[in-house]
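[1] the sequence and its predicted three-dimensional model are supplied below.
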Amino acid sequence: MVTLAEVARHAGVSASTVSYVLSGKRPISAATRERVESSVRTLGYHPNAGARALASSRSNIIALMVPLRTDMYLPVMTEIATAVATAARAHGYDILLLTGDEGPEAVRRIEGSALADAMILMDVELDDGRLPLLRAATRPAVLIGLPSDPDGLHCVDLDFAAAGAACVEHLAGLGHREIAVVGEAAAVYERRTGFAERTLAGLRGRAAELGLRLLHRPCEGSYAAVAATLSRIVDERPGTTAFVVQNEAATDPLLALLRQSGRAVPEDVSVVAVCHEQVAARASVPLTSVAVPAREMGRRAVERAVALVEGRGADPEAVLLAPQLTVRASTARTPADT
């Protein structure tokens, strides 16, 4: 088993310097910190968790609150959670996973105990009931998501409003004037879940600016639900030439149903999705999409939480990742323009 003294010799520093780098008790120059951290990784050093907790009054655990709901697309949530766990382990922290829909009670439980040094929260609503407690908490907290008022909070998220706008701009550039949005399940909007509301706001805002007609319909992810939603859209807006899919679970059913109804993608209708990169690339017709950067969001949230725990945190801010739209085989110019 590698010892702290061996790490010190490898890095060419004193044992106390290694200890300070690991505990964050004293400021250490960036160059020295990088040298020590490199030696830790190279040698595979793992501090004794019990001794470190006693010495630092820390648990070296981060609580991850990720309510698992049936109306959410769980693969993306799971990837974000996995990214959080992986990044935390790289920084010497473990994850306490809270999957129940406890709301403010979960925050009270972590804040009132020594279970965790920091909190990372997912599934953030615009008017999230946990926010007042987080603003008053003594333990650092980072949101993977953006509420309507992020003042005083540390947030990391995709800029979903810009993602929605990018989808509309791409379709408008191809001549599409009638766009339908296959949205998340109705319950997601009823909770005012941040990513869904902000994507929709971006879609609507840019469509209005460009003079396009946009129809939004919430949709469950099942085949039957997508079939009913598509039928409703066609009845209400028979001139629709493009779809934006916000519900990842609906992408495959929608493509299959369009094909069965005799509408070829992209010759007759175009489809854009806001979804995971793999979902888009592996679809029956590879989808033009804005990717949800799950790993990047998880990694950045952990880095911010660790910095706050170790006294290296900056002022609260919302870090929004710029959307990247990748053009694939599912979009083309409108039939009238070809």
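    Thanks, I have it.
[2] every contact and neighbour count from this point should use C-alpha atoms.
    Noted.
[3] residues touching the residue nearest to residue 169 when sequence neighbours are not counted, list them.
    The shortest distance from residue 169 to any non-neighbouring residue, by Cα to Cα, 6 or more residues apart in numbering, is to residue 206 (7.3 Å). By Cα atoms under 8 Å, 6 or more residues apart in numbering, residue 206 lies in contact with 165, 168, 169.
[4] tell me who's in contact with the first one.
    Taking Cα under 8 Å, 6+ apart as the contact definition, residue 165 lies against 199, 202, 203, 204, 205, 206, 207.
[5] my guess is the second one meets residue 167, correct?
    To tie it back to what came earlier, the one meant is residue 202. No: contact between residue 202 and residue 167 fails when scored by Cα atoms under 8 Å: they sit 9.1 Å apart.
[6] show me which of these two is the more surrounded one.
    A direct count of neighbours by other Cα atoms under 10 Å for residue 202 and residue 167 places residue 167 higher, at 26 against 21.
[7] below is an additional structure, to be compared with the one above:
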Amino acid sequence: MKSPDQITIADVARHAGVAGSTVSYVLSGKRAISEVTRNRVLASVRTLGYHPHAGARALASRRANVIALVLPLRVGMQVPVVMQFAMAVVTSARSFDHDVLLVTSDEGPAGLRRIAASAMVDGILLMDVELDDSRVPLLRDLTRPSVLIGFPADATGLTCVDLDFHRAGQVCVEHLAQLGHRRVALLGAPPAVYDRGTGFAHRTRAGFTEAAHRHGVTTVTRPLPEGTAAVRQGLLDLLDRHPDVTALVVQNEAAVGPVLATLPTLGRRVPQDVSVVAICPDPFAEQTSPMVTSVPVPAEEVARQAVALLMRKLREDPVPDATLLSPRLTVRDSTAAPPPP
């Protein structure tokens, strides 16, 4: 029995029942291979424990088999959700026999230029995309292929994928309007997220406001600072100024729990007095009490599609400019008709 170090491409090819060149194409991504064949080859790779030598692999394909995930850690970011994206990118990249270089420093265009100029990576994924993102002009000129997880205001000449946050804001309002709510508040991301023009936050707010106007719903929108005490104070101020609010849309994962915990202390039962909808990953929504009606942020699916698009660009296959995932609302225990006037 051979050890993993002794396994060759020929061994993988025999195990998978394909030609050795097919195994090479699957591992290098140099040619399009059918999904069925690719999966069979990768299954044989895993079963036999084959690990191509990175140096030989790079020499053969002139590739590093590494992609960069540029994820600057900034104020206001929800780290657990960000890590869901990062882990999903790593898992998806491994299915294409690529590793991931995580770049967390906030270097802007200079950092991108440094990464692209090296031989360390084959392509670049970018997260935390701003509407007026200073990295965008450079991306259009780089020779390395790139994919953005998020959309700038002008996405011309770029490949972008994300949840349709504009539609997500609309879906939340439509659900509450159908229940009969006519005074709804959006509790958004921390102020720093709006201040730097992060796309998802602004798009959600725009969709929320647009749908509210269409359905005759009066709205209040405000960012929520970080920290349980700050969330509680923000909610107190909101309900003191707008006591007629009967529903809240929360786009701040860290605030969902504190909002649900604070409302009963203010004499507001959920959902009998106030309904709550969250835009957050399912695990957040399912672990609250009561379980919250939500539009999930599909981190795994967005990451999978982003990696797949980048791999297609590495093969020089055509890709769509924009990939928007449609939001879905899951009704749970936190929404109901408003109390009678």
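    Right, received. Where do you want to start? Not measured: the values here are computed from a predicted model.
[8] superposed, what's their TM-score?
    Here the superposed chains carry a TM-score of 0.95, computed using TM-score structural alignment, normalised by the length of structure 1; 336 aligned residues with a Cα RMSD of 1.6 Å.
[9] returning to that earlier point: measure the counterpart of the residue nearest to residue 169 of structure 1 in structure 2 to residue 173 of structure 2 for me?
    Counting by TM-score structural alignment, residue 206 of structure 1 lines up with residue 211 in structure 2. As for residue 211 of structure 2, its distance to residue 173 of structure 2 is 6 Å (criterion: Cα to Cα, to the nearest Å).
[10] now the strands: where do they sit in structure 2?
    Assignment of strands within structure 2 using DSSP state E yields the ranges 66-70, 99-103, 123-126, 146-149, 160-163, 183-188, 218-223, 247-250, 275-279, 293-295, 322-325.
[11] whereabouts in structure 1 does the third one align?
    Residues 118-121 of structure 1 are the counterpart of strand 123-126 of structure 2, counting by TM-score structural alignment.
[12] which residue numbers in structure 1 does stretch 260-274 of structure 2 align to?
    Going by TM-score structural alignment: stretch 260-274 of structure 2 matches residues 255-269.
[13] can you give me the end-to-end distance of that stretch?
    One end of stretch 255-269 of structure 1 to the other measures 10 Å (Cα to Cα).
[14] and that stretch, what's buried?
    Within stretch 255-269 of structure 1, the residues scored as buried using 16 or more other Cα atoms under 10 Å are 255, 257, 258, 263, 265, 266, 268, 269.
[15] what is the equivalent residue in structure 1 for residue 87 of structure 2?
    Using TM-score structural alignment, residue 87 of structure 2 pairs with residue 82 in structure 1.
[16] how deep is its match tucked in, by neighbour count?
    When neighbours are counted by other Cα under 10 Å, residue 82 of structure 1 registers 17.
[17] before we move on, what about residue 248 of structure 1?
    Neighbour count of residue 248 of structure 1, defined by other Cα under 10 Å: 22.
[18] again with residue 213 of structure 2
    With neighbours defined by other Cα under 10 Å, the count for residue 213 of structure 2 comes to 13.
[19] ditto for residue 81 of structure 1
    Neighbour count of residue 81 of structure 1, defined by other Cα under 10 Å: 24.
[20] return the residues in contact with it.
    Counting by Cα under 8 Å, 6+ apart, residue 81 of structure 1 touches 64, 66, 298.
[21] what's the separation between it and residue 102 of structure 1?
    Applying Cα to Cα, the value for residue 81 of structure 1 to residue 102 of structure 1 is 18 Å.
[22] again with residue 210 of structure 1
    Using Cα to Cα, residue 210 of structure 1 is found at 42 Å from residue 102 of structure 1.
[23] residues making contact with stretch 168-183 of structure 1?
    Outside stretch 168-183 of structure 1, the residues that touch it by Cα under 8 Å, 6+ apart are 203, 206-207, 210-219, 229, 233, 237, 239-247, 250, 270, 331-334, 337.
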